[in-house]
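Visitor: dropping a prediction and its sequence here:
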Amino acid sequence: MANSLALLATFALLFITAIQAADPELISDFAVPEGADEGKVDGVFFTYTGLRGGAPSSTTGLGRKSVSIKEFPALNGQGVSLELLEFAPGSVNVPHTHPRGGEVLFVVEGALTVGTVDGNGKLYKNVVQKGDVFVFPKGLPHYQANFDKNNKAVVVSAFGSSNAGNVALPKNLFGSNIPDEVLGKAFKISPDTIQQLRNAQN
């Protein structure tokens, strides 16, 4: 009996955790911002124009524009979001994860080398070209790289969450306050190497 109760409690905890990890379920057709009059909502509310003009370039060569609940309140409760990414020749989107949503990447222009790593450390990579789609399962580390030296690549990524999150592994590990001793033991690297990696995140 005690084993059955323990098993039931474990399943209940897993179920509650899974529910809390997903976007909240709507109890109406859509959610309007607090204080807004739902009767005055029109098509403008469901339209986002922030991707006009593309994604701004950056010092890393990776331009990005996110369309999440923060930028587009109409996504609240819809369980979807997207991002426009423009890769200059030779640029990389560093290894990262999205803890709250899977990602589907669609190549609009150019080609990218993409890859994701499963829980056993196996790398799944491919070169995707204009018109191709690649999926990155929720929570798994992945990257994208434009190894073309002459042409840019443009992609649109859709996420299975209105705020999928983005954990950039280099910054979240070496730009954090994780003790050097922990990082040294985890990666089997010297204190000097840890400091170089920390400095690179600034």
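Guide: Arrived safely. Owing to the predicted nature of the structure, the values given are computational and were not obtained by experimental measurement.
Visitor: from here on, just use CA atoms for contacts and neighbour counts.
Guide: Fine.
Visitor: which SSE is immediately downstream of the longest helix along the chain?
Guide: Counting residues, the longest helix in the chain under DSSP state H turns out to be helix 2-21. Next along the chain after helix 2-21, taking DSSP states H and E as the criterion, comes strand 62-67.
Visitor: hmm, back to that, starting at the chain centroid, how far to the longest helix of the chain?
Guide: 28 Å (CA atoms, centre = their mean, to the nearest Å).
Visitor: another structure for you, compare them:
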Amino acid sequence: MSPKMTVMLVIFFLYTTIHQLSPVFSSDPDPVQDYCLPSPHTKPCKNTSSITVDDFIYSGIKHPGKFTNKFSGVPVSASVFPALNTLGMSLVRADFEVGGINVPHYHPRATEVAYVLEGKVYSGFVDTSNKVYAKVIEKGEVMVFPRGVLHFQMNVGDSRATIIGSFDSQNPGSVKLPTALFGSGIDDELLEKAFGLKGKDIDKLKKRFRV
């Protein structure tokens, strides 16, 4: 084999390896059919003869969900909207009362695009060099949160705010930092040393964010 051919094969091998392993290039698996509505029987997908247009319509985000601490999040995944199965996407409706926040969190498996339906929202993310990108976005504006980065939102207007978030994954996952840190059972001593807090402060936070 000629040296030139050897170099070309090495480059091809490195490219295909990186393409398979790097999160920059990877995503949900590509669908191998138009759609696949889960079947309650042994086959993975419903027979097309039993599918109607109503299977591809979901009305569960017409209204806000239940509010907790001035925030409501209504996820739309394949578990509630089966037509999304295998399509590599999902949604969420987020509503904020005045002053309400979506606590700092990240999605390990998806990039999010957030579209403001109503209101004014202080919205941003922090990259891996700890640089923050944040700004008040208003009705009709869009912000993107790259996959796996910490991001947050807060209603800074004088009326309710609503956002629709779109994910490029069927199952983006969500790790909320307050709950992950203080509601997961991490040893108190570690938390005290990491945040410079006293034991009683850790106890208060654990009671607040316990799952």
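Guide: Yep, that arrived. In this text, all values refer to a predicted model and were calculated from it rather than measured experimentally.
Visitor: show me what the longest helix of the first structure is packed up against.
Guide: Contact partners of helix 2-21 of the first structure among helices and strands, from 3 or more CA pairs under 8 Å, 6 or more residues apart in numbering; DSSP states H and E: none.
Visitor: touching that helix from outside, list them.
Guide: Helix 2-21 of the first structure is contacted from outside by Arg100, using CA atoms under 8 Å, 6 or more residues apart in numbering.
Visitor: repeat that for stretch 201-211 of the second structure.
Guide: Residues lying outside stretch 201-211 of the second structure but in contact with it, judged by CA under 8 Å, 6+ apart, are Pro178, Thr179, Phe182, Gly183, Ser184, Asp188, Leu191, Glu192.
Visitor: please repeat the previous calculation with a cut-off of 7 Å.
Guide: Judged by CA atoms under 7 Å, 6 or more residues apart in numbering, the contacts made with stretch 201-211 of the second structure from elsewhere in the structure are Pro178, Thr179, Phe182, Gly183, Asp188.
Visitor: just the ones of these in helices?
Guide: Using DSSP H to define helices, the subset of these located there is Pro178, Thr179, Phe182, Asp188.
Visitor: out of those residues, grab the one that's most surrounded.
Guide: Each of those was scored for neighbours by other CA atoms under 10 Å, and Phe182 scores highest at 22 neighbours.
Visitor: find the nearest non-adjacent residue to that one, please.
Guide: Leaving aside its chain neighbours, Phe182 of the second structure sits nearest to Lys206 (4.9 Å; criterion: CA to CA, 6 or more residues apart in numbering).
Visitor: and that neighbour, how far is that from Ile186 of the second structure?
Guide: If you measure Lys206 of the second structure against Ile186 of the second structure using CA to CA, to the nearest Å, the figure is 10 Å.
Visitor: ok, the two, which is more surrounded?
Guide: Relative neighbour count places Lys206 above the other of Lys206 of the second structure and Ile186, with 20 against 12, counting by other CA under 10 Å.
Visitor: checking my notes, that one in a helix, right?
Guide: Yes. Membership of Lys206 of the second structure in a helix is supported by DSSP: H, G, I helix; E, B strand; the rest coil.
Visitor: what's it aligned with over in the first structure?
Guide: Using TM-score structural alignment as the criterion, Lys206 of the second structure maps onto Arg198 of the first structure.
Visitor: please apply the same query to Gly73 of the second structure.
Guide: Here Gly73 of the second structure is matched to Arg64 in the first structure, going by TM-score structural alignment.
Visitor: wait, isn't its match in contact with Leu84?
Guide: Yes. Counting by CA atoms under 7 Å, Leu84 is a contact partner of Arg64 of the first structure at 5.5 Å.
Visitor: how about Pro38 of the second structure, what's its match in the first structure?
Guide: Looks like Pro38 of the second structure aligns to Pro33 there (TM-score structural alignment).
Visitor: now do the contacts for that match.
Guide: Contact analysis of Pro33 of the first structure by CA under 7 Å, 6+ apart lists Pro73.
Visitor: same question for the one 5 residues further on.
Guide: With contacts taken as CA under 7 Å, 6+ apart, Glu38 of the first structure has the following neighbours: Val32.
Visitor: now do it against Pro24 of the first structure, distance only.
Guide: Separation of Glu38 of the first structure from Pro24 of the first structure (CA to CA): 19 Å.
Visitor: Ser81 of the first structure too?
Guide: Spatial separation of Ser81 of the first structure from Pro24 of the first structure under the definition CA to CA is 14 Å.
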